[in-house]
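In: here you go, sequence then predicted model.
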Amino acid sequence: MFPSCSRDANLKSCHKDSQRVFQGDTTVNEFSTLRQQAGLTIPEAADRLGYTERQIYRWENGETGPRRAVLDLLRTMKPATGNAQSGEPAFRFIDLFAGIGGLRRGFDAIGGKCVYTSEWDRFSKQTYRANFPDDDHDVAGDITQIGAEEIPAHDVLLAGFPCQPFSLAGVSKLNSLRRPHGFQCNVQGTLFFDVARIIQHHRPEAFLLENVKNLRSHDRGRTFDVIMRTLEEDLGYTVQTRIIDARYWVPQHRERIFIVGFRDDTDFDFDALPVPGKEDAPRLGSILHPEDGSEAPDERFTTGPKGRVLDRYTLSDHLWSYLQSYAEKHRAAGNGFGFSAFGPEDVARTLSARYHKDGSEILIRQKGRNPRRLTPRECARLMGFEKPGGTSYSFVVSDTQAYRQFGNAVVVPVVEAIARLMAPHIVSKSDEPAEARAGEEKAVA
């Protein structure tokens, strides 16, 4: 028998009861049911969904209800784990312009298997190998020198390709001569061309591309227009884009554009991506070394029984004086240039690849001392490559290279959220082995 609400019942409690269903002797709401079916604990659900544990407990207890998109996302988590009995992954993907594997981590988390990696920078390759030591493939080099036929068949293509202008010279002449041109002409000589030629050859079920927010306006919008025409008209994919600020997952304002494409018709809706509430967004204190002895020893970045950050990350008097003078000079001129200092309750600016030079975009205040840079481990946490308090990320390069790598990387929890939204549209159609689709012919413009 379902609970009824008496005239004098508390309205909040009544609403809470109305959301519940009975399973034997246990009363659970829809969120709790889906969470348990996905095999997630409360902390795991908070981590996977991008919300605080406090918010998860509210949903679990029926105090409030999540948005429909959150429930839909939970439903995707169960089937996206592959065939546990056979050991088969849910799907196979490739990682192009891989950097240090940020895009990959999001798709590893939903049961995918990376079958190919390409990255040209030797230091990034060192970091990648150190953090994915169990791969059964090596990290390939310059993608422009690799034939599409050398790349294994795959269900999903991931690529964080560089932003470059496209030369449209000769296109109007080809039009006048009524000769076909397509993307082979429009994007020839750019690194996006290599993404397009691999998609054309392998026809993966889906792709996820990532770039800077300004890709939309680059070269007066012509770059983005050519990319979209190539993906939609020349290659025949259904494409959606979205600019996402990572500040709702990590304590950093970082806007990036993500481009999702599917080969076949799908009801995928990028606007349905569950975004954590602003009130639950993390603050810098969650990724900083606590310096109170509660963190495991980390000799590369901290020292002493309390784990105090090493002095080398504190700005010298000379550099600190220079940054203050530089900021004052531009302030007097009416400009906004200068350093940015933050405390534990703040949200940082965007971490850039130039952070190793002076750290001016994200300085951490210190009582009675000059401010300091973030340590590379704090950068790993700021980008979501490891959890606050953890030391699971392997550092095998210099601090300078580590700063460059994180400054060029993607925020992992954002990618995982996108991957989970894409998951049901990938795994529902990947029962046919990717190898069987290799070379599949499809009419293209």
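Out: Nice, thanks for sending it over.

In: could you use CA atoms for every contact and neighbour count after this?
Out: OK.

In: what's the neighbour count on the closest residue to residue 165 other than its chain neighbours?
Out: With sequence-adjacent residues excluded and distances taken as C-alpha to C-alpha, 6 or more residues apart in numbering, residue 165 is closest to residue 223, at 5.7 Å. Using other C-alpha atoms under 10 Å, residue 223 has 19 other residues around it.

In: in what helix or strand does residue 223 lie?
Out: Residue 223 is part of helix 222-229 when elements are defined by DSSP states H and E.

In: hmm, who's touching that helix?
Out: Applying C-alpha atoms under 8 Å, 6 or more residues apart in numbering, the external contacts of helix 222-229 come out as 164, 165, 166, 186, 187, 192, 215, 216, 217, 218, 239.

In: identify each buried residue in the host helix or strand of residue 44, please.
Out: Per DSSP H and E: residue 44 is located in helix 42-49. Taking 16 or more other C-alpha atoms under 10 Å as the basis for neighbour counts, the residues of helix 42-49 that come out buried are 42, 45, 46, 47, 48, 49.

In: any idea how far residue 260 lies from residue 423?
Out: Here residue 260 is placed at a distance of 12 Å from residue 423 (C-alpha to C-alpha, to the nearest Å).

In: ditto for residue 276
Out: Counting by C-alpha to C-alpha - residue 276 and residue 423 are separated by 19 Å.

In: so for those two, which sits in the more crowded spot?
Out: Counting neighbours by other C-alpha under 10 Å for residue 276 and for residue 423 shows that residue 423 has the greater number, 24 against 17.

In: would it be right to say that the more buried one lies in a strand?
Out: No - applying DSSP: H, G, I helix; E, B strand; the rest coil, one finds residue 423 to be helix, outside a strand.

In: residue 256 belongs to a strand, doesn't it?
Out: Yes - the secondary structure assignment for residue 256 places it in a strand, going by three-state DSSP.

In: contacting residues around it?
Out: Listed by C-alpha under 8 Å, 6+ apart, the contact set of residue 256 reads 210, 211, 212, 213, 243, 244, 245.

In: any idea which helix or strand carries the fifth one?
Out: Yep, that's residue 243 we're talking about. strand 238-245.

In: between that strand and helix 222-229, how many degrees?
Out: Between the axes of strand 238-245 and helix 222-229, defined by axes from the mean of the first three to the mean of the last three C-alpha atoms, to 10 degrees, the angle is 140 degrees.

In: how about strand 238-245: buried residues?
Out: Buried, per 16+ other C-alpha under 10 Å, within strand 238-245: 238, 239, 240, 241, 242, 243, 244, 245.

In: quick one: those as CSV, columns for distance to residue 319 too.
Out: CSV is the format used below for the buried residues of strand 238-245 (distance: C-alpha to C-alpha, whole Å):
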residue, distance to residue 319
238, 50
239, 47
240, 45
241, 41
242, 39
243, 35
244, 34
245, 31
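
In: before we go on, here's another structure to hold up against the first:
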Amino acid sequence: MKLEKTAADFFAGIGLVTMGLIKQGWQVEYALDYSNEKQKMYEENFGVGHYCCKDIKQIRGIDIPRVTLAHASFPCTNISVAGSRSGLNSGESSTFWEFIRIINEMGEVASVGKPPIILIENVEGFLTSGSGEDLIIALKALNNLGYTVDILLIDAAYFVPQSRVRLFIIGNLFGLSQNRNELDVFISKLIYTRPQKIKDFIVAHPEIKWSLSNLPDLPKRIINLADIVDETEEWWTKERTEYLFNQMFARHQEQIRLMMNNEYFSYGTVFRRMRVRNGIKQSTAELRIDGIAGCLRTPKGGSARQILVRFGKGRFDARLINARESAHLMGAPEYLIPEHISFNNILFGFGDAVCVPVIEWIAQYYLNLLFEQLNSTITSEELAA
């Protein structure tokens, strides 16, 4: 009996990982999250019946169907550089250990079994939280469950006009742990998915059971911020826009004045952050005009709401990035947004999701090939063992 391309999506949110996997032929049999609003958005797009709206602490391994792939995007709150940095064993980020517990419990149920492939996603800060010890501990926990591991660092800006760097861990049960010479071959190759900081981490930790795979170069992005702007959305009033302008550094104000003289519109984004401006620490609007947006975030705090700005033809306009533009920035322009969901909940949904084409790329060039390799060598009896 061959493996099937089935998956369980833990911390599934609004389903952007599910969407990326589906595009590469995977069928998501089980999705888990604790938000009723996210469940509504998910089921609007992917149907009902397989989304479990519960706290992961209430879930046991026997509750999960037999799947080939388990994905987890556990909360980044305590490992992100924008968060508390209190570590993997504290707060919401400690739910990583609930995921590990469930995988272990799945292995104890003969009719379920541990999924042969694991995919974990989180922020780049995972690489350095706890002075790097958090990631070491997490990878060793996967090793202890029988998984050899690989790590990738991918910026969504290769696919969409949004700067969004994320760390991915890929584990599999049947990969052979590579020796030092084999690892040296992989880490000597300059590939974008393993920049120098990733190579350095791998080299520094030969005690971890690694199983690295060759990957192609990441694609070259073909769209910019201007391509995803919703021109039907209303811009702010003149007074509100002027207030934003007056919150900027003088150098950014000068850039805007120059670009207002163009005979065409160009676009940028703004985040408000606390900065020292004019000798005083105050809310400051920081301008970005490189054709990509900053990282979408959940709407917590004053810096979370990203602002779209337009300049040219003698004008300077501003407004919040809307729901449809957020979907485009996450590589999900076809995503159906229910009318009864509040704008805040929509921003929450997209702000803590995973960029669809990044998942699709990983599925195409890594997970699918791994699936085929495992399917050619593993019997169902071996999987159940």
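Out: Looks like it came in fine. All values derive from a computational prediction rather than experimental measurement.

In: quick revisit: read off where the helix holding residue 223 of the first structure ends up in the second structure.
Out: Mapped onto the second structure using TM-score structural alignment, helix 222-229 of the first structure covers residues 133-140.

In: what of stretch 23-40 of the first structure?
Out: Stretch 23-40 of the first structure corresponds to no residue of the second structure when matched by TM-score structural alignment.

In: likewise for stretch 239-259 of the first structure?
Out: Aligned by TM-score structural alignment, stretch 239-259 of the first structure corresponds to residues 149-169 of the second structure.

In: which residue ranges form the helices in the stretch 101-250 of the second structure?
Out: Using DSSP state H, counting those that start in this stretch, the helices found in the stretch 101-250 of the second structure span residues 133-144, 180-187, 196-204, 238-246, 250-260.

In: okay if I get those as CSV plus distance to residue 48 of the second structure?
Out: Conversion of the helices of the stretch 101-250 of the second structure to CSV gives the following (distance: least, C-alpha to C-alpha, whole Å):
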stretch, distance to residue 48 of the second structure
helix 133-144, 31
helix 180-187, 42
helix 196-204, 39
helix 238-246, 42
helix 250-260, 48
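
In: just name the most buried of these.
Out: For those, the stretch with the most neighbours on average is helix 133-144, a mean of 18; neighbours defined as mean count of other C-alpha atoms under 10 Å.

In: residues in contact with residue 380 of the first structure?
Out: Contacts of residue 380 of the first structure were listed using C-alpha under 8 Å, 6+ apart, and they are 386, 393, 406.

In: if we go to 7 Å?
Out: Taking C-alpha atoms under 7 Å, 6 or more residues apart in numbering as the contact definition, residue 380 of the first structure lies against 386, 406.

In: check which residues of stretch 102-118 of the first structure are buried.
Out: 102-118.

In: which ones among those residues lie within strands?
Out: Judged by DSSP state E, the subset of these located in strands is 112, 113, 114, 115, 116, 117, 118.

In: map the fifth one onto the second structure.
Out: The reference is to residue 116 of the first structure. Under the pairing rule here (TM-score structural alignment), the equivalent of residue 116 of the first structure within the second structure is residue 30.

In: can you map out the strands along the first structure?
Out: Secondary structure of the first structure, counting by DSSP E: strands at 20-23, 26-29, 91-96, 112-118, 139-140, 156-159, 206-212, 238-245, 255-262, 302-303, 308-309, 341-342, 363-366, 369-372.

In: so can I have TSV of the ones you listed showing distance to residue 410 of the first structure?
Out: As requested, the strands of the first structure are arranged in TSV below (distance: least, C-alpha to C-alpha, whole Å):
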stretch	distance to residue 410 of the first structure
strand 20-23	39
strand 26-29	35
strand 91-96	13
strand 112-118	16
strand 139-140	19
strand 156-159	11
strand 206-212	8
strand 238-245	11
strand 255-262	8
strand 302-303	26
strand 308-309	25
strand 341-342	22
strand 363-366	21
strand 369-372	24
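
In: quick one: closest of the ones you listed to residue 419 of the first structure.
Out: Among these, strand 206-212 comes nearest to residue 419 of the first structure, with 8.7 Å by C-alpha to C-alpha.

In: residue 360 of the second structure touches residue 24, doesn't it?
Out: Yes - A contact is recorded between residue 360 of the second structure and residue 24 when judged using C-alpha atoms under 7 Å, the distance being 6.2 Å.

In: before we move on, the earlier item: nearest to residue 270 of the first structure, out of the strands of the first structure?
Out: Across the strands of the first structure (criterion: C-alpha to C-alpha), the nearest stretch is strand 238-245, sitting at 6.7 Å.

In: quick one: the closest one to the second structure mean distance?
Out: When the second structure is superposed, strand 238-245 of the first structure averages 0.9 Å from its matched positions, counting by mean C-alpha distance after the TM-score superposition for the first structure.

In: and residue 56 of the second structure? What does it align with in the first structure?
Out: By TM-score structural alignment, residue 56 of the second structure lines up with residue 143 in the first structure.

In: aligned partner of residue 371 of the second structure in the first structure?
Out: Using TM-score structural alignment as the criterion, residue 371 of the second structure maps onto residue 426 of the first structure.

In: residues contacting its match?
Out: residue 205.

In: ends of stretch 118-133 of the second structure, what's the gap?
Out: Using C-alpha to C-alpha, the span of stretch 118-133 of the second structure from its first residue to its last is 20 Å.

In: and it, what's buried?
Out: In stretch 118-133 of the second structure, residues buried by neighbour count (16+ other C-alpha under 10 Å) are 118-130.

In: repeat that for stretch 20-36 of the first structure.
Out: In terms of neighbour count (16+ other C-alpha under 10 Å), stretch 20-36 of the first structure has its buried residues at 20, 21, 28, 29, 30, 31, 32, 33, 34, 35.

In: right, and the third one touches residue 21 too?
Out: Think residue 28 of the first structure. Yes - proximity of residue 28 of the first structure to residue 21 meets the contact threshold set by C-alpha under 7 Å, at 5.9 Å.

In: distance of the spatially most central residue of the first structure relative to residue 106 of the first structure?
Out: With distances taken as C-alpha atoms, centre = their mean, the first structure has residue 415 as the residue nearest its mean C-alpha position (2.8 Å). Going from residue 415 of the first structure to residue 106 of the first structure by C-alpha to C-alpha gives 5 Å.

In: for the closest residue in space to residue 29 of the first structure that isn't next to it in sequence, give me its contacts.
Out: Excluding its sequence neighbours, the residue lying closest to residue 29 of the first structure (C-alpha to C-alpha, 6+ apart) is residue 20, at 4.4 Å. Residue 20 of the first structure is in contact with 27, 28, 29, counting by C-alpha under 7 Å, 6+ apart.
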